[in-house]
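Student: next one to model:
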Amino acid sequence: MRLGVLILPDSPWAVAVDKWRRADELGFDSAWTYDHIWWRGLCDDPWYAAVPVLSAAAAVTDRVRIGIMVASPNFRNPVMTAKEAIAIDDISIGRFTLGVGSGAPSAGDAEVLGGPALTPAQRTRRFTEFVEMTSELLDNDVTTRTGGYFGAQLARMIPGSVQKPRLPLAVAASGRNGLKLTARLGDSWITAGPADWTAGHTPEECLDETAAQVAQLRVDMAVAGRDFDAMSRIMIATPMCGNPVESAEECLRIATEYARIGMTDLIIHWPRESGVYQGDPRVLTTIADTVLPRLAEL
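Tutor: Predicted structure coming up:
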């Protein structure tokens, strides 16, 4: 089991840079940030763009894997998403993971570009096309593709990723269609358990739902003729799965539970001074000292 941290992009870089460096120094396996224009209850608070933040983070860290959680077609185009991912992979010297997701309407910025609201079926088709096209762009130097939502005309991705055969494409999915898509095109899988993490699910329900998703993904991977064990399976810890930054003991307990059902990575949020994910950041030092060595054995 690997352990990563998610650092919200809500601080000026002069403040945030110390968090990214600290995540690297403490030995966390990965460090991520959310990709939104604004986010939920923090919509009127400071919030910075993910790609510049990750580019800067790539330049000031040495070993930690960095990732975006998650780029979505709500305001992303596959061509620029792939091009920017290749650039960050270069800056990080091969430490970047491109997380992609359909984009939750409840996040607040799903319709920031305007236009009519999409039905669930339309959102599914758009996301499928987004992932298919992004995957094709990462696999090829030049891509031409026409779709219902996106297109590319001789889109060049030269020189491609530092990581070979390509940088990892991590697909966020919880439902049947998304898991099939992950099994077909994903290099990693991201879930938060139940699709609606604001619905008041208990930690037990979250664990059970995630276990069911793992089992279904195993089936879908077999159908797709791909190796389930070769795919990273990433759990992003929202409040419904518990509070892993309450203490090192709680972090270890939650990580052990999710390792038992087949997850390979747990992502915890960097504690904030107030509001969502409030906590004492000093707990991260204790977690690094006492939990990381134990997780390496799981």
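Student: going forward, measure contacts between C-alpha atoms and count neighbours the same way
Tutor: Fine.
Student: what residue is smack in the middle of this structure?
Tutor: Central residue of the chain (CA atoms, centre = their mean): residue 69, 3.2 Å from the mean position.
Student: so that one sits in a strand?
Tutor: Yes - if the criterion is DSSP: H, G, I helix; E, B strand; the rest coil, then residue 69 is within a strand.
Student: could you find the closest non-adjacent residue to it?
Tutor: residue 34 (4.7 Å; CA to CA, 6 or more residues apart in numbering).
Student: for the one you found, what are its contacts?
Tutor: When contacts are counted by CA atoms under 8 Å, 6 or more residues apart in numbering, residue 34 is found next to 6-9, 50, 68-70.
Student: how many other residues sit next to the residue lying closest to residue 39 once chain neighbours are set aside?
Tutor: Distance criterion CA to CA, 6+ apart; nearest residue to residue 39, sequence neighbours excluded, is residue 107 at 5.6 Å. Number of residues near residue 107 (other CA atoms under 10 Å) recorded here: 14.
Student: circling back: ok, now how distant is the residue nearest to residue 69 from residue 19?
Tutor: Distance of residue 34 to residue 19, given as CA to CA, to the nearest Å: 15 Å.
Student: and residue 39, by the same measure?
Tutor: Taking CA to CA, one finds residue 39 at 20 Å from residue 19.
Student: and for residue 195?
Tutor: 29 Å.
Student: what of residue 116?
Tutor: In this structure, residue 116 and residue 19 are 39 Å apart, going by CA to CA.
Student: please identify which of these two sits among more neighbours.
Tutor: residue 19 (18 against 7).
Student: got the buried residues for whichever helix or strand that one is part of?
Tutor: Using DSSP states H and E, residue 19 maps to helix 13-26. Neighbour counts using 16 or more other CA atoms under 10 Å place 13, 16-17, 19-21, 23-24, 26 of helix 13-26 among the buried residues.
Student: before we compare anything, build this one as well:
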Amino acid sequence: MSLRLSTVILPYRRWQEGGRSAWIRAEQLGFHTAYTYDHLSWRSFRNGPWFGAVPTLTAAAAVTDRIRLGTLVASPNFRHPVPFAKELISLDDISGGRVTLGIGAGGTGFDATALGQEVWTPRERADRFAEFVFLLDRLLTEDTVSYEGEFYSAHEARNIPGCVQRPRLPFAVAATGPRGQRLAARYGQAWVTTGDPKLYENGTPEQSVRALRAQIEKLAEACAAEGRAVTELDKILLTGFTPDRGRPLESLDAFVDFAGRHQELGFTEIVVHWPIPDSDFASDEKVFETIALEATAQLT
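Tutor: Sure, this is the predicted structure:
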């Protein structure tokens, strides 16, 4: 399978002041998918502008025709499956069936306490995520759902007419641990990773490749337990969080080398951050566009 190249556009600009043009340009450059983060605020952007993922993706759907759109990733930190399912079905309809739901367990950042709750333990996050994915899958595939769970409930929740994509829009499940990977194997059409976070500060690119190989091997075991082949799932690497950091975007050759090594591991999609000046995602816009236009032809 040829490698897909996608981008993630952070929602920090007003729509009329550069937000709109980035999504249009992403389609012109031929990216497979344009994602955005689903946060209430994020890291160094907390004290500046930051807009909602679903309205941003809805606006992006209205100004594009071909590029897929998605979250990377949504989580239970501030989402409830019932209203979120309605928003996703609406977004899938508006986009003409171009939406992928990137979904993960969430972390301990600002979103984790924005609703006034205490930070969940890793076990509670995993428990909530499992129920969240289970219920969201039902809500997106059944006309009417009633459910009483430990964390979430639904009473005659109706989602007619359902997704444009059948049986529902695809899930791209972010997971590195065994429970999350089992969810990816059971419900996912794709699996997402950012690498091994323990290697970000002091690891080497070689160590990162070995860690990612081990993650894919564990994913294969989880798929086998669900009666699926690991080849059934797309494997997505969100870049910028491995020891390589921004180096793959320094030149076309650097990116092709980076992407080729990860394609050999079995990754089917590489996601790069749209350049943001004076941030962790700063990169040369001309080099970025060259990579978008030329890299995949060298990786087929």
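Student: list the TM-score for the superposed pair.
Tutor: After superposition, the two chains reach a TM-score (TM-score structural alignment, normalised by the length of structure 1) of 0.95; 295 aligned residues with a CA RMSD of 1.4 Å.
Student: make CSV from the buried residues of helix 13-26 of structure 1 and add distance to residue 248 of structure 1 to it.
Tutor: CSV is the format used below for the buried residues of helix 13-26 of structure 1 (distance: CA to CA, whole Å):
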residue, distance to residue 248 of structure 1
13, 28
16, 23
17, 24
19, 19
20, 20
21, 21
23, 16
24, 18
26, 14
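Student: so residue 76 of structure 2 makes contact with residue 128?
Tutor: Yes - the criterion here is CA atoms under 8 Å, and residue 76 of structure 2 meets it with residue 128 at 7.1 Å.
Student: identify the contacts common to those two.
Tutor: residue 105.
Student: give the equivalent position in structure 2 for the residue nearest to residue 69 of structure 1.
Tutor: By TM-score structural alignment, residue 34 of structure 1 lines up with residue 37 in structure 2.
Student: can I assume residue 196 of structure 1 sits in a strand?
Tutor: No - assessed with three-state DSSP, residue 196 of structure 1 is coil; it does not lie in a strand.
Student: now check structure 2 for the residue matching residue 54 of structure 1.
Tutor: Aligning on TM-score structural alignment places residue 54 of structure 1 opposite residue 57 in structure 2.
Student: distance check, that match against residue 101 of structure 2.
Tutor: Distance from residue 57 of structure 2 to residue 101 of structure 2, counting by CA to CA: 11 Å.
Student: can you work out which residues contact both of the two?
Tutor: The contact sets of residue 57 of structure 2 and residue 101 overlap at residue 70 (CA under 8 Å, 6+ apart).
Student: okay, now the residue mapped onto residue 89 of structure 2 from structure 1: neighbour count?
Tutor: Matched to structure 1 by TM-score structural alignment, residue 89 of structure 2 sits across from residue 86. By the criterion of other CA under 10 Å, residue 86 of structure 1 has 26 neighbours.
Student: out of everything not next to it in sequence, what's closest to residue 86 of structure 1?
Tutor: Leaving aside its sequence neighbours, residue 86 of structure 1 sits nearest to residue 161 (CA to CA, 6+ apart; 5.2 Å).
Student: I figured the one you found hits residue 167, correct?
Tutor: Yes - Residue 161 of structure 1 lies in contact with residue 167 (CA under 8 Å); the separation is 5.8 Å.
Student: who touches both of those two?
Tutor: 86, 89, 94, 138.
Student: what's the farthest-apart pair in those residues?
Tutor: 94 and 138 (13.8 Å; CA to CA).
Student: the two - which one has more neighbours?
Tutor: Shown here are residue 94 of structure 1 and residue 138; by other CA under 10 Å, residue 138 has more neighbours (27 against 22).
Student: what does residue 109 of structure 1 align to in structure 2?
Tutor: Matched across to structure 2, residue 109 of structure 1 falls on residue 111, judged by TM-score structural alignment.
Student: please report how far its match lies from residue 78 of structure 2.
Tutor: According to CA to CA, residue 111 of structure 2 and residue 78 of structure 2 sit 7 Å apart.
Student: quick one: the strands in the stretch 201-300 of structure 2, in order.
Tutor: 234-238, 269-273 (DSSP state E, counting those that start in this stretch).
Student: now render the ones you listed as TSV, adding distance to residue 294 of structure 2 and mean neighbour count.
Tutor: Compiled in TSV, the strands of the stretch 201-300 of structure 2 are given as follows (distance: least, CA to CA, whole Å; neighbours: other CA atoms under 10 Å):
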stretch	distance to residue 294 of structure 2	mean neighbour count
strand 234-238	19	21
strand 269-273	14	22
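Student: now render those strands as TSV, adding distance to residue 150 of structure 2.
Tutor: Output for these, formatted as TSV (distance: least, CA to CA, whole Å):
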stretch	distance to residue 150 of structure 2
strand 234-238	31
strand 269-273	35
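Student: select, out of those strands, the one closest to residue 67 of structure 2.
Tutor: Nearest to residue 67 of structure 2, of all the strands of the stretch 201-300 of structure 2, is strand 269-273, at 13.7 Å by CA to CA.
Student: for the residue nearest to residue 33 of structure 2 when sequence neighbours are not counted, list the residues it contacts.
Tutor: Distances taken as CA to CA, 6+ apart place residue 68 nearest to residue 33 of structure 2, at 4.4 Å, with adjacent residues excluded. Listed by CA under 8 Å, 6+ apart, the contact partners of residue 68 of structure 2 are 32-34, 98-100.
Student: gap between the equivalent of residue 68 of structure 2 over in structure 1 and residue 230 of structure 1?
Tutor: Matched to structure 1 by TM-score structural alignment, residue 68 of structure 2 sits across from residue 65. Computed with CA to CA, the distance linking residue 65 of structure 1 and residue 230 of structure 1 is 17 Å.
Student: please apply the same query to residue 197 of structure 1.
Tutor: Remark: distance between residue 197 of structure 1 and residue 230 of structure 1 (CA to CA) = 27 Å.
Student: neighbour count for the two, which is higher?
Tutor: Taking neighbours as other CA under 10 Å, residue 197 of structure 1 and residue 230 compare with residue 197 leading, 15 against 9.
Student: ok, now how distant is the more buried one from residue 100 of structure 1?
Tutor: Relative to residue 100 of structure 1, and taking CA to CA, residue 197 of structure 1 is found at 18 Å.
Student: what of residue 108 of structure 1?
Tutor: Shown here: residue 108 of structure 1 relative to residue 100 of structure 1, a distance of 17 Å by CA to CA.
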